[in-house]
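S.K.: Output the structure for:
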Amino acid sequence: IYIHTVYSYSIIIYLNSNFSLKCVRDTSVTSVVFPGLYSTLFLFALVLNCLAAWIFFNIRSTSTFVVYLKNIVVADLLMTLTIPLKVLADSDVGSWRLRAFYCRYSAVLFYTTMYISILLLGLISLDRYMKIVRPFWKCPLQRVGVGQALSAGVWAVMVSLALPNTILSDRTPSLSSGRLKCTSMKNQAGILWHEVLNSLLQVVFWGTLVLMVVCYTFISRKVYESYRASRSGSITASRKTTAKVFVVVGVFFVCFAPFHFARVPYTLTQTRSVANQCRASNALYVAKETTLWLSATNVCLDPLIYVFLCKVFRKRLTAALKRKPLPQGALESPTETSTQLEMSHVHNRMSVRPR
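M.R.: Alright, predicted model coming up:
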């Protein structure tokens, strides 16, 4: 009986200690694969966004569309500049202080600029809707000054939401599990805010996605109706214009949706202790890192949006690649989008068509 009691008691102690053990994160894959992927991404993103910044800041802000695009370029550049520190932190190069700095400041800036880009892409879709579907509807949102104010508001709101993540990460980092986890630096209020903020950001992303789908669906229908009303037989032209319209939605969904699917369960493993789920936690960590890299590729894909949708940007880029100067005044012309120009061609055909 005594031996049985001691054996049972030892099993209970073993099980309790097993449940209380902290889950050690398996970084055997992420510390090797992702630093290489992010390094490659950084090189492409730096070149593309520096080129985009050089072009855009030689273009006058004559429309809200250009204002939003300029702000996206700034956000993408800032996000790009945080990538080298993420590479060093993820590959365990340097001291724990480097990773602590990354967790408290650099990672916060990385996510902040990502959501600034998301919101600005939503504003672009609303701007396209008003100027293409309702071109004669005079709305204050179409004024350049209002666009600048909205952009500043987006930056102010996102920075304000991000600041508590920095302020509340004031605990001495715990190194007992080998690699410093960012959540180990957060106090109780910081962990709570981390969960609340991630819920808010889910609303931001899915709300923006719905707005974009609705706006671009109406734009696509307007394009189709215009071609049909002009009795233009060019179905190819209509499809080409529709493809341009949906390129933003496609880039947006492919880049960001997978991350937001993976983010919710991963955040719960960060903020809530789930017993005996270490393997699931590690799997969710890999899923989160994989989809986060996919989200980061948006800094390279955004220039595609500039090429597809902004006529002046495309002209300036073509001239730069061919090393030919643009005619004087080319950058001073109204910054119409490709879709607007094609719509105007359709309306012109309608006005000269024999009745």
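S.K.: alpha carbons only for contacts and neighbour counts from here, please
M.R.: Fine.
S.K.: Scan the protein for its longest helix.
M.R.: helix 188-229 (DSSP state H).
S.K.: Tell me the helices and strands packed up against the helix or strand following that one.
M.R.: Next along the chain after helix 188-229, taking DSSP states H and E as the criterion, comes helix 235-271. Here helix 235-271 touches helix 188-229, helix 278-296, helix 298-309, helix 338-352, going by 3 or more C-alpha pairs under 8 Å, 6 or more residues apart in numbering; DSSP states H and E.
S.K.: Against Lys315, how distant is Phe136?
M.R.: From Phe136 across to Lys315, the span is 27 Å (C-alpha to C-alpha, to the nearest Å).
S.K.: Between the two, which is the more surrounded one?
M.R.: The neighbour comparison of Phe136 against Lys315 (other C-alpha atoms under 10 Å) goes to Lys315, with 15 against 9.
S.K.: Tell me which other helices or strands the helix or strand encompassing the more buried one touches.
M.R.: Assigned by DSSP H and E, Lys315 belongs to helix 311-322. Packing partners of helix 311-322 (3+ C-alpha pairs under 8 Å, 6+ apart): helix 33-56, helix 298-309.
S.K.: For the ones you listed, please prepare a markdown table with the additional fields distance to Met212 and mean neighbour count.
M.R.: As requested, the helices and strands packed on helix 311-322 are exported to a markdown table (distance: least, C-alpha to C-alpha, whole Å; neighbours: other C-alpha atoms under 10 Å):
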| stretch | distance to Met212 | mean neighbour count |
| --- | --- | --- |
| helix 33-56 | 23 | 18 |
| helix 298-309 | 14 | 20 |
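S.K.: Could you dump those helices into a markdown table and include distance to Ile132?
M.R.: A markdown table is the format used below for the helices and strands packed on helix 311-322 (distance: least, C-alpha to C-alpha, whole Å):
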| stretch | distance to Ile132 |
| --- | --- |
| helix 33-56 | 22 |
| helix 298-309 | 13 |
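S.K.: Ok, which of those comes nearest Pro140?
M.R.: Evaluated with C-alpha to C-alpha, these place helix 298-309 nearest to Pro140, the distance being 22.3 Å.
S.K.: And for Val157, the neighbour number?
M.R.: Using other C-alpha under 10 Å, Val157 is surrounded by 12 other residues.
S.K.: And what about it, helix, strand or coil?
M.R.: The three-state label given to Val157 by DSSP: H, G, I helix; E, B strand; the rest coil is helix.
S.K.: now it: how far from Leu46?
M.R.: 26 Å.
S.K.: Ok, Thr290 next?
M.R.: Per C-alpha to C-alpha, Thr290 is found 21 Å from Leu46.
S.K.: what's the answer for Ala107, then?
M.R.: Taking C-alpha to C-alpha, one finds Ala107 at 18 Å from Leu46.
S.K.: Likewise for Thr236?
M.R.: Separation of Thr236 from Leu46 (C-alpha to C-alpha): 35 Å.
S.K.: What of Tyr9?
M.R.: Taking C-alpha to C-alpha, one finds Tyr9 at 61 Å from Leu46.
S.K.: And for Ala319?
M.R.: Distance from Ala319 to Leu46, counting by C-alpha to C-alpha: 20 Å.
S.K.: now swap in Lys131 and tell me
M.R.: 32 Å.
S.K.: Phe218 now?
M.R.: To Leu46, Phe218 is 35 Å away according to C-alpha to C-alpha.
S.K.: now the other sequence, so there's something to compare against:
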Amino acid sequence: MDKLDSNASKEEGFCQLSEDYKQIYLSLTYSIIFVLGLPLNGTVLWLSWCQTKRWSCATIYLVNLMVADLLYVLTLPFLIVTYSLGDRWPFGDLLCKLVRFLFYTNLYGSILLLTCISVHRFLGVCHPLRSLPYRTPRHAWQGAAATWALVVLQLLPTLAFSHTDYVDGQMICYDMTSPENFDQFFTYGVVLTLSGFVLPSMVILVCYSQMVRSLTKPRETLMGTGNAARAKSIRTILLVCGLFTLCFVPFHVTRSFYLAIRFLLSEDCQLLETASAAYKIWRPLASLSSCLNPVLYFLSGGNNRVKLLQKLRQNRVAEHPAGAKAEMPTGVQVWILPR
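M.R.: Got it, this is the predicted structure:
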């Protein structure tokens, strides 16, 4: 995955980077994300599927978010095995392209879906009446479909850039691209960062600044915004800002720094090694959003936690029906029957 740095250094005669930490650090972090992300996202999808009433707009966006997370989490065993083997990729070229593609699909799909959630919440708080015709499940499905289409179009070049190669007698899977294509990848990486991260971040920032200004007004001036809606909006703002601060902003800052150093100052070995280490330390933390997005589902709506407890209680009663009947207070039954 990360042989790009060391192998490019060897071929160009510049630097040899020490990356021994990856074998333990990346294997461990990806294992933790897999163990947490799989049941959390699976639980959210199960709850949503079992929900009998019509899905709200927020639920539609969040379910699409969980699908993106789950698709990525299912690729993590391949990365765990690869780093445990010291960067050796034994799964072939097709899976190499697929794993890289799904990583960026999850990353930029999550950012755009969180942007949709933020815009939806902004319209509900700042323009509750005028936006009613647009805040419907039908428009939410259209927004989610447009998000997936845009993400796939943005990321199609990764299928060409990512590939396998043999280095020192073993197959590796490039994280970005091979050294000879790095100049083209640098241009693509800059465009992807601007369109997939900077622009959505600006939209979210504008929406939340307007929401904060609206929510801090006296309550009597907020038409149709009750305490529950205000609390839900505040939770959404805090959670999405927390996700960006922890996962997305550090990843894109370190990645952009690394790409710039590789492109402009690749002869400065110490600076290149620092940039490479920073990027590789923060990259798995960007995937941590796969574990934190389900938290957004449970905290964005007050009844989501209740639904989980009700489902678990129903399954427990179904498994032990005799025990459920025995637990009913007989005194109440005796009092009710004569009436």
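S.K.: List the TM-score for the superposed pair.
M.R.: The pair, once superposed, lands on a TM-score of 0.76 when counted by TM-score structural alignment, normalised by the length of structure 2; 303 aligned residues with a C-alpha RMSD of 3.4 Å.
S.K.: and the most centrally placed residue in structure 1, what does it touch?
M.R.: Central residue of structure 1 (C-alpha atoms, centre = their mean): Met114, 3.8 Å from the mean position. Contacts for Met114 of structure 1 (C-alpha atoms under 8 Å, 6 or more residues apart in numbering) come out as 75-76, 79, 296.
S.K.: By neighbours, which of the residues you listed wins?
M.R.: Counting neighbours by other C-alpha under 10 Å, the top entry in the contacts of Met114 of structure 1 is Asp76, with 27 neighbours.
S.K.: Return the residue of structure 2 aligned against that residue.
M.R.: The equivalent of Asp76 of structure 1 in structure 2 is Asp69 (alignment by TM-score structural alignment).
S.K.: Over to its match. Which of the three states is it?
M.R.: Under three-state DSSP, Asp69 of structure 2 comes out as helix.
S.K.: likewise the one 3 residues further on?
M.R.: Assigned by three-state DSSP, the conformation of Tyr72 of structure 2 is helix.
S.K.: how about it, what does it touch?
M.R.: So Tyr72 of structure 2 contacts 99, 102-103, 106 (C-alpha under 8 Å, 6+ apart).
S.K.: conserved subset of those residues in structure 1?
M.R.: Retained in structure 1 (both residues aligned by TM-score structural alignment, their matches' C-alpha atoms under 8 Å) from these: 102-103, 106.
S.K.: List buried residues within those residues.
M.R.: 102-103, 106 (16 or more other C-alpha atoms under 10 Å).
S.K.: got JSON lines for these, with secondary structure and distance to Pro250 of structure 2 too?
M.R.: Output for those, formatted as JSON lines (DSSP: H, G, I helix; E, B strand; the rest coil; distance: C-alpha to C-alpha, whole Å):
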{"residue": "Leu102", "secondary structure": "helix", "distance to Pro250 of structure 2": "20"}
{"residue": "Phe103", "secondary structure": "helix", "distance to Pro250 of structure 2": "16"}
{"residue": "Asn106", "secondary structure": "helix", "distance to Pro250 of structure 2": "16"}
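S.K.: Pick the one among those residues closest to Val249 of structure 2.
M.R.: Nearest to Val249 of structure 2 out of these is Asn106 (C-alpha to C-alpha; 15.2 Å).
S.K.: Not counting residues beside it along the chain, what's closest to that closest one?
M.R.: The shortest distance from Asn106 of structure 2 to any non-neighbouring residue, by C-alpha to C-alpha, 6 or more residues apart in numbering, is to Ala68 (5.2 Å).
S.K.: Burial-wise, tell me which of the helices and strands packed on helix 235-271 of structure 1 comes out on top.
M.R.: Mean neighbours per residue, mean count of other C-alpha atoms under 10 Å, is largest over these for helix 298-309, with a mean of 20.
S.K.: Tell me, how many residues neighbour whatever residue of structure 2 lines up with Arg263 of structure 1?
M.R.: For Arg263 of structure 1, the aligned residue in structure 2 is Arg255 (criterion: TM-score structural alignment). Look at Arg255 of structure 2: counted by other C-alpha under 10 Å, it has 21 neighbours.
S.K.: quick one: the closest residue to Arg255 of structure 2 other than its chain neighbours from Val81 of structure 2, how far?
M.R.: In space, and not counting its chain neighbours, Arg255 of structure 2 is closest to Tyr279: 5.4 Å by C-alpha to C-alpha, 6+ apart. Using C-alpha to C-alpha, Tyr279 of structure 2 is found at 21 Å from Val81 of structure 2.
S.K.: returning to what we had before: OK, contacts around the match of Asp76 of structure 1?
M.R.: Counted by C-alpha under 8 Å, 6+ apart, Asp69 of structure 2 has contacts 37, 41, 106, 290.
S.K.: Tell me which residues touch the residue mapped onto the second one from structure 1, please.
M.R.: Same thing as Asn41 of structure 2. Structural alignment (TM-score structural alignment) places Asn41 of structure 2 against Asn49 in structure 1. Counting by C-alpha under 8 Å, 6+ apart, Asn49 of structure 1 makes contact with 73, 76-77, 299-300, 303.
S.K.: likewise Tyr83 of structure 2?
M.R.: Contacts for Tyr83 of structure 2 were tallied using C-alpha under 8 Å, 6+ apart; they are 22-24, 26-27.
S.K.: name the element it belongs to?
M.R.: Secondary structure from DSSP H and E places Tyr83 of structure 2 in helix 76-84.
S.K.: now do Tyr166 of structure 2
M.R.: Short version, using DSSP H and E: Tyr166 of structure 2 is in strand 164-167.
S.K.: For that strand, name the packing helices and strands.
M.R.: With contacts taken as 3+ C-alpha pairs under 8 Å, 6+ apart, strand 164-167 of structure 2 sits against helix 92-126, strand 170-173.
S.K.: quick one: which of the ones you listed is nearest Lys217 of structure 2?
M.R.: helix 92-126 (11.2 Å).
S.K.: what do we get in structure 2 for Val245 of structure 1?
M.R.: In structure 2, Val245 of structure 1 lands on Ile237 (TM-score structural alignment).
S.K.: Next up, the contacts around the closest residue to that match other than its chain neighbours.
M.R.: In space, not counting the residues next to it along the chain, Ile237 of structure 2 is nearest to Tyr208; the distance is 6.7 Å by C-alpha to C-alpha, 6+ apart. Neighbour list for Tyr208 of structure 2: 118, 122, 237 [criterion: C-alpha under 8 Å, 6+ apart].
S.K.: Distance from the chain centre to the longest helix of structure 1, please.
M.R.: How far helix 188-229 of structure 1 lies from its chain's middle: 12 Å, per C-alpha atoms, centre = their mean, to the nearest Å.
S.K.: Mind reading off the mean deviation between it and structure 2?
M.R.: Compared with structure 2 after the fit, helix 188-229 of structure 1 shows a mean deviation of 3.1 Å (mean C-alpha distance after the TM-score superposition for structure 1).
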